[in-house]
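> predicted model follows, preceded by the sequence.
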Amino acid sequence: MLLLLGQCGGELPSGYLAARFQHSWPTTSRHLKVLEDAGLVEVRRERRSSNYRLNRERLEHVVAGWLRYLEPVDPEQRWSPSGPRSTSELAQRAPSGSIESTSGNSSAQLEGRDEHDDTQDFPDGL
């Protein structure tokens, strides 16, 4: 939906989007609500119809945030098959400013989780 809204460059009615993707109305409505709540689309409601437009500024902000985490890292931060085997071990290795440290979860908070969630092994070779 984001690609279509971006390519059209303007507004598209929700009914058109539902028909274009051959989704049921509830499915389309739910997807559009998620995108609206995330700030990725803006909606203009007019009586019984809703027209959607891509919020390019917000999308650029989100994509830029993702790209920051795709930058090369120092060798000691790289993943290896012998890397961390649990979320608590991963949290202990997380550099400041990383996803873990900016999410508000401290290592202690992660360690306080249910033991099953905290010790799930990662697949070998990742």
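All right, it came through fine.
> drop to CA atoms for contacts and neighbour counts, all remaining ones
Fine.
> helices along this structure, start to end?
Assigned by DSSP state H, the helices in the chain fall at 2-8, 14-20, 25-37, 56-68, 87-93, 99-102, 107-111, 115-118.
> elements contacting the second one?
Okay, so that is helix 14-20. Helix 14-20 sits against helix 25-37, strand 49-54, with contacts defined as 3 or more C-alpha pairs under 8 Å, 6 or more residues apart in numbering; DSSP states H and E.
> now distance to residue 1 and mean neighbour count too, for the ones you listed, in JSON lines please.
Rendered in JSON lines, the data for those read as follows (distance: least, C-alpha to C-alpha, whole Å; neighbours: other C-alpha atoms under 10 Å):
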{"stretch": "helix 25-37", "distance to residue 1": "8", "mean neighbour count": "14"}
{"stretch": "strand 49-54", "distance to residue 1": "9", "mean neighbour count": "18"}
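> below is structure B, check it against A:
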Amino acid sequence: MGDVWKALADSTRRKILELLKNKSLNAGEIAAEFNMTKPSISNHLSILKQADLVDSEKIGQNVIYS
């Protein structure tokens, strides 16, 4: 349960969840919505995945998050 609170404590991660609520996106599409580096977005996505708030599926070279 602590991972969920940690994940939700950050406004960037809450915005990522809002984006993914409507449709699945790859990391590049998510990163385009923010003024930060792709590695930073990947770190946020990793925290969301660890908290079981985001699912990911590898399709070809892309990872799709939902």
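Sure thing, it's come through. Every value quoted in this text rests on a predicted model; they were computed, and no experiment measured them.
> of the helices and strands packed on helix 14-20 of structure 1, which is nearest residue 117 of structure 1?
Distances from residue 117 of structure 1 to each of the helices and strands packed on helix 14-20 of structure 1 were compared using C-alpha to C-alpha; the shortest belongs to helix 25-37, at 26.8 Å.
> which residues touch the closest one?
The contact list for helix 25-37 of structure 1 (C-alpha atoms under 8 Å, 6 or more residues apart in numbering) reads 14, 15, 17, 18, 41, 42, 43.
> deepest in the core, which of the helices of structure 1 is it.
Sort the helices of structure 1 by mean neighbour count, taking mean count of other C-alpha atoms under 10 Å, and helix 87-93 sits at the top with a mean of 17.
> what's the matching range in structure 2 for that one?
Alignment note (TM-score structural alignment): helix 87-93 of structure 1 is unmatched in structure 2.
> cool, stretch 32-47 of structure 1 as well?
Going by TM-score structural alignment: stretch 32-47 of structure 1 matches residues 45-60.
> and for stretch 111-122 of structure 1?
Under TM-score structural alignment, there is no match for stretch 111-122 of structure 1 anywhere in structure 2.
> what do you get for stretch 13-22 of structure 1?
Residues 26-35 of structure 2 are where stretch 13-22 of structure 1 lands when matched by TM-score structural alignment.
> first residue to last residue on the matching stretch, what's the distance there?
End-to-end distance for stretch 26-35 of structure 2: 16 Å, by C-alpha to C-alpha, to the nearest Å.
> off-centre distance for that stretch?
Remark: stretch 26-35 of structure 2 is offset 9 Å from the chain centroid, using C-alpha atoms, centre = their mean, to the nearest Å.
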